[in-house]
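Asks: need a structure here:
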Amino acid sequence: MIFDVEHETMPREDLEKLQLRRLKALVERVYHNVPFYKKRLEEKGIRPGDINSLDDVRHLPFTEKQDLRNNYPYGLFAVNMENIVRIHSSSGTTGKATVVGYTHRDVRTWASLMGRCLNAAGVGPGDILHNAYGYGLFTGGLGAHYGAEAAGATVIPMSGGATRRQIMIIKDFMATAICCTPSYALHLAETAGELGIDFRKLPLKVGIFGAEPWSEAMRKDIEGKLNIKALDIYGLSEIMGPGVGIECAEAQNGLHMQEDHFLLEVIDPASGEPVQPGELGELVITTLTKEAIPLLRYRTRDLTRLETTPCRCGRTTARMMRVQGRSDDMLIIRGVNVFPQQIESILLDTDGLAPHYQLVVDRKGPMDTLTVRVEVSESVFSDEIKGLQSLEKKVQGAIKEFLGVTAAVKLVEPKGIERSMGKAQRIIDLRKEAK
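Replies: Predicted structure coming up:
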């Protein structure tokens, strides 16, 4: 099911010509309408007429999340406020919120791109989408909502929270698709089991999961417990919201990126230089069509690689392979680089453990320490202490073998780790408190 055949299956040569036209227009627009970018471009000695090829994008300045915070709230807007019809923002838990705006055209574009994504997931007319992403300033809820309507599906605007009521509505309204975070999907399945409801017997056929990193092992866990196809969706509020890319239902092998609207680069996060095609690096996105708050070379901090080989679904856009981690949430434990998803994969491959965990980082003297708190399943919880100790050693050994780092493992009782209605808090860093 292809929503926009013209652009989703465009020959790469034609796509790159379109990208270059839009890149030139973008640089012209931000130079004349956003003082922040005019200053940055002039500092690098760049004028709009200097952009003559897609490779010239590397001469443009990077934009980082802190730049949005420094220009809070509207300093990076490229249009007058009377042309802004919508405002969203991040939670701002680590500083000032990042604020983004949308013109009428931006909202229509966003809905269309989310429509593409949902169609790629197999969602269309006749489907009922249960939307459990949060509504409000968070972009997830409204992004999925407008996309579902554009795709021709019926949308249930549930938002987050009220888990038991969510389960009742999923069952009674006969939802065929669901949008939420992957960790919340597992929480729904767990709670449904307590209520005597088997998700595997419901009409649900597909889940579109995003807003937090998740592993292939978690995908298999979700698919098994909900009897659905679990698809990864990608987006950032700074770039647009959800809908920047999604896996297709046919292949589930990388997220098709909307390259007619977003110019993609992968760079070495340390040097800022491009990596070789297909190599792992930090994803950088330039928004080619956004009117309200266009961004040049936005550093996402997401570590991934791009694949341009043809996909059997027929789409020709580059695919972003599963995000391996973030350059800003990588843990360095005694010189070893550790990403939460790596530990998650080990935990989910271990029998007797539940898919709920936290990584607690602390410092004892000059040394960093890592403690993995993970729930055991109900069946294992009743075992003898000796058996639980053996399971802890097994997990500790697997982490040491595969990641080369020594971690303490603490098994906790079922429901011992707090559930989240949105993004799961995977990392607790106590090192700042230890200073």
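
Asks: make it CA atoms for all contacts and neighbour counts henceforth
Replies: Noted.

Asks: all strands for the stretch 251-400 of the chain, in order.
Replies: In the stretch 251-400 of the chain, the strands defined using DSSP state E, counting those that start in this stretch lie at 255-257, 262-267, 281-287, 298-304, 306-307, 319-320, 325-326, 331-333, 336-338, 353-364, 367-376.

Asks: meant to ask about the stretch 51-200 of the chain
Replies: Remark: strands assigned in the stretch 51-200 of the chain by DSSP E, counting those that start in this stretch are 86-89, 99-102, 128-131, 154-157, 177-180.

Asks: and the ones you listed as TSV, adding mean neighbour count and distance to residue 190?
Replies: Compiled in TSV, those are given as follows (neighbours: other C-alpha atoms under 10 Å; distance: least, C-alpha to C-alpha, whole Å):
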stretch	mean neighbour count	distance to residue 190
strand 86-89	17	31
strand 99-102	26	35
strand 128-131	27	18
strand 154-157	19	21
strand 177-180	26	15
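
Asks: quick revisit: residue 91 is nearest to which of the strands of the stretch 251-400 of the chain?
Replies: Judged by C-alpha to C-alpha, the one of these that comes nearest to residue 91 is strand 298-304, at 16.7 Å.

Asks: Highest mean neighbour count out of the strands of the stretch 251-400 of the chain?
Replies: Of all the strands of the stretch 251-400 of the chain, strand 255-257 carries the top mean neighbour count, a mean of 28, counting by mean count of other C-alpha atoms under 10 Å.

Asks: Pull out the buried positions in the strand or helix carrying residue 21.
Replies: Using DSSP states H and E, residue 21 falls within helix 12-33. For helix 12-33, the neighbour count (16 or more other C-alpha atoms under 10 Å) marks 15-16, 19-20, 22-31, 33 as buried.

Asks: Equivalent analysis for stretch 389-396, please.
Replies: Residues of stretch 389-396 classed as buried: 391, 392, 395, 396 (neighbour count, 16+ other C-alpha under 10 Å).

Asks: so the second one makes contact with residue 398?
Replies: Okay, so that is residue 392. No - Residue 392 lies out of contact with residue 398 (C-alpha atoms under 8 Å); the separation is 10.0 Å.

Asks: list residues touching both of the two?
Replies: Counting by C-alpha atoms under 8 Å, 6 or more residues apart in numbering, residue 392 and residue 398 have no shared contacts at all.

Asks: One more, so I can put them side by side:
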Amino acid sequence: MWNKIESSRREDLENIQLSRLKETLQRVYALTPFYREKFQEMGITPDDIISLKDIRKLPFTTKKDLRAHYPFGLFTVPMSEVVRVHSSSGTTGKPTVVGYTKSDMDVWDEVMARVFTMAGATAEDIVHNGYGYGLFTGGLGMHNGAEKVGATIVPASGGFTERQLLLMKDFGATIMALTPSFALHMAEVAKKAGADYLKDYKLKAGIFGAEPTSKGLKQEVREAWGIDYHEVYGLSEIIGPGVACSCKKSELLHVFEDHFFVEIIDPITGEEMPEGERGELVITPLTKQALPLLRYRTGDITSITKEPCKCGRTMLRMESIVGRADDMLIISGVNVYPSQIEHVIANAYGVTLNYQIVADKKGHLDKLEIHIEVSDEIMSDNISEMEKIKKNIQSALLNNLYINAIVKLVEPRSIERSLGKAVRIIDKRRENEQN
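Replies: Below you'll find the model as predicted:
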């Protein structure tokens, strides 16, 4: 283990959680008008929280609250104390912004060091990091964690499959860090290039995340590369990757409870779910300085158990995310809502808001098609005009939402209408998995 606290007695761990929760409550009440007003509306103060069970008295926080206070309205420190900013795309083009103090960065490095230690990483290892660098948290979160354990990090970032394969082979990478779908795609390309490609690589483990993963996909990755599979979970609003990770003894993910208090609620009623039953994951970071959020509703569906793991770690464990409480799509590790796509379409020339989103797989990679009806004023036989409209929309989707989508323009009134709620999403990935 990286830190002995990972095997703490539950009583000791809960004492740490309660102490840190009380500190966080005092912080947000004093420094965040948004939360202070919420507390006053509910008739509570931080002093009313005297046990961990009392957390149910606190208000929920949602992504909508972050967007309403864009960009820094929920920060509890001045920008002079913020050492890094990350963000994800927003519904109206404005991103969800998160900030980190030096203390926050130290915590992030700490939990990611635990992740890499679970994967067996030491100073002797070479980590190939295929997560994207930039405003998303994946690339840099992995980078700092690998450095924390002393491993050599190769900041390959995303894309450029053949080059990544070359780097992994020539540099002797022993651990890969990237999305599982891209790992399988790389395996397919490598296999085509050589009869026995596994002999060219020294990989022993992989750290995979950023997208929902079935047991079948995990097994395919294991078999394709002949490595241990470690799943990491996180989200930028809380810290980035590093909220939880699976070890060598179990596919369940250990939650780093000394930094994150988790709950499972009924996504409709908001009531607590019994241990072992699935519901929406709610997280309260306990040590965050720049952006401490209370009871953040992740929208992810999972379950938790307090049963200790054979590895010796005692922190509760969660199953892999099994779905979403809302209709968010995850395309190659990028979160996108239909409302975001609709916003792009609404600002485009020559099309209507009658559209359909089709998510599918091309091999092991996500594929997104958007079928959009053109307006009556557009002549469908004007090929150059249609091509210009299509390219403009594809460019807007890439620039605003960071997704590569295939746009198909169709005749007016050609998309089937529904008598009830419009069917905007066809996710063939789920259909294929169920079949």
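
Asks: sorry, back to before: state the span of the second structure onto which the helix holding residue 21 of the first structure is aligned.
Replies: With TM-score structural alignment applied, helix 12-33 of the first structure matches the range 10-31 in the second structure.

Asks: ok, and what's touching that stretch?
Replies: Contact partners of stretch 10-31 of the second structure, identified using C-alpha under 8 Å, 6+ apart, comprise 5, 35-36, 39, 45-46, 49, 51-52, 76, 257-259, 261, 286-288, 292, 314-315.

Asks: Which among those count as buried?
Replies: 5, 35-36, 39, 46, 49, 76, 257-259, 261, 286-288, 292, 314-315.

Asks: Restricted to helices, list those.
Replies: Here DSSP state H is the test, and those give 35, 36, 39 as lying in helices.

Asks: Tell me how far the second one lies from residue 73 of the second structure.
Replies: Which is residue 36 of the second structure. Look at residue 36 of the second structure and residue 73 of the second structure: by C-alpha to C-alpha, to the nearest Å, they are 13 Å apart.

Asks: And the first one, by the same measure?
Replies: When distance is defined by C-alpha to C-alpha, residue 35 of the second structure is 11 Å away from residue 73 of the second structure.

Asks: Can you get me a residue count around residue 434 of the first structure?
Replies: 10 (other C-alpha atoms under 10 Å).

Asks: how about residue 366 of the first structure, what's its match in the second structure?
Replies: Correspondence of residue 366 of the first structure to the second structure, assessed by TM-score structural alignment: residue 419.

Asks: Tell me the spacing between its match and residue 104 of the second structure.
Replies: Separation of residue 419 of the second structure from residue 104 of the second structure (C-alpha to C-alpha): 50 Å.

Asks: more neighbours, the two?
Replies: Higher neighbour count among residue 419 of the second structure and residue 104: residue 104, with 20 against 7, using other C-alpha under 10 Å.

Asks: What does residue 390 of the first structure correspond to in the second structure?
Replies: Checking with TM-score structural alignment, residue 390 of the first structure has no match.

Asks: what's the counterpart of residue 42 of the second structure in the first structure?
Replies: Alignment note: residue 42 of the second structure maps to residue 44 in the first structure; criterion TM-score structural alignment.

Asks: meant to ask about residue 311 of the second structure
Replies: Alignment note (TM-score structural alignment): residue 311 of the second structure maps to residue 313 of the first structure.

Asks: what's the neighbour count on that match?
Replies: Residue 313 of the first structure is flanked by 15 other residues according to other C-alpha under 10 Å.

Asks: Surely it is in contact with residue 248?
Replies: Yes - using C-alpha under 8 Å, residue 313 of the first structure makes contact with residue 248 at a distance of 7.2 Å.

Asks: Am I right that residue 294 of the first structure is in contact with residue 263?
Replies: No - using C-alpha under 8 Å, residue 294 of the first structure is not in contact with residue 263; the gap is 12.0 Å.

Asks: and for the two, which residues touch both?
Replies: Contact criterion C-alpha under 8 Å, 6+ apart; residues shared by residue 294 of the first structure and residue 263: 286, 287, 288.

Asks: Return the member of the residues you listed nearest to residue 146 of the first structure.
Replies: Set against residue 146 of the first structure, the nearest of those by C-alpha to C-alpha is residue 287 (20.0 Å).

Asks: Start and end of stretch 164-184 of the first structure, how far apart?
Replies: Its first and final residues considered, stretch 164-184 of the first structure spans 12 Å by C-alpha to C-alpha.

Asks: against the second structure, where does that stretch fall?
Replies: Under TM-score structural alignment, stretch 164-184 of the first structure corresponds to residues 162-182 of the second structure.

Asks: which one in the second structure is aligned with residue 273 of the first structure?
Replies: Correspondence of residue 273 of the first structure to the second structure, assessed by TM-score structural alignment: residue 271.

Asks: what's the closest residue to that match other than its chain neighbours in contact with, if anything?
Replies: With C-alpha to C-alpha, 6 or more residues apart in numbering as the criterion, residue 271 of the second structure has its nearest non-adjacent residue at 5.2 Å, and that residue is residue 265. By C-alpha under 8 Å, 6+ apart, the residues touching residue 265 of the second structure are 271, 272, 273, 279, 280, 281, 282.

Asks: can you put those residues in a markdown table and add distance to residue 229 of the second structure?
Replies: Output for the contacts of residue 265 of the second structure, formatted as a markdown table (distance: C-alpha to C-alpha, whole Å):
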| residue | distance to residue 229 of the second structure |
| --- | --- |
| 271 | 34 |
| 272 | 31 |
| 273 | 29 |
| 279 | 25 |
| 280 | 25 |
| 281 | 23 |
| 282 | 25 |
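
Asks: Compare those with the first structure and list the overlap.
Replies: Comparing the contacts of residue 265 of the second structure with the first structure on both residues aligned by TM-score structural alignment, their matches' C-alpha atoms under 8 Å, the contacts found in both are 271, 272, 273, 279, 280, 281, 282.

Asks: closest to residue 383 of the second structure among those?
Replies: Nearest member of those to residue 383 of the second structure, counting by C-alpha to C-alpha, is residue 280, at 46.8 Å.

Asks: Leaving out sequence neighbours, find the closest residue to the aligned residue in the first structure for that closest one.
Replies: Under the alignment (TM-score structural alignment), residue 280 of the second structure pairs with residue 282 of the first structure. Sequence neighbours aside, residue 303 is the residue nearest to residue 282 of the first structure in space, at 4.5 Å (criterion: C-alpha to C-alpha, 6+ apart).
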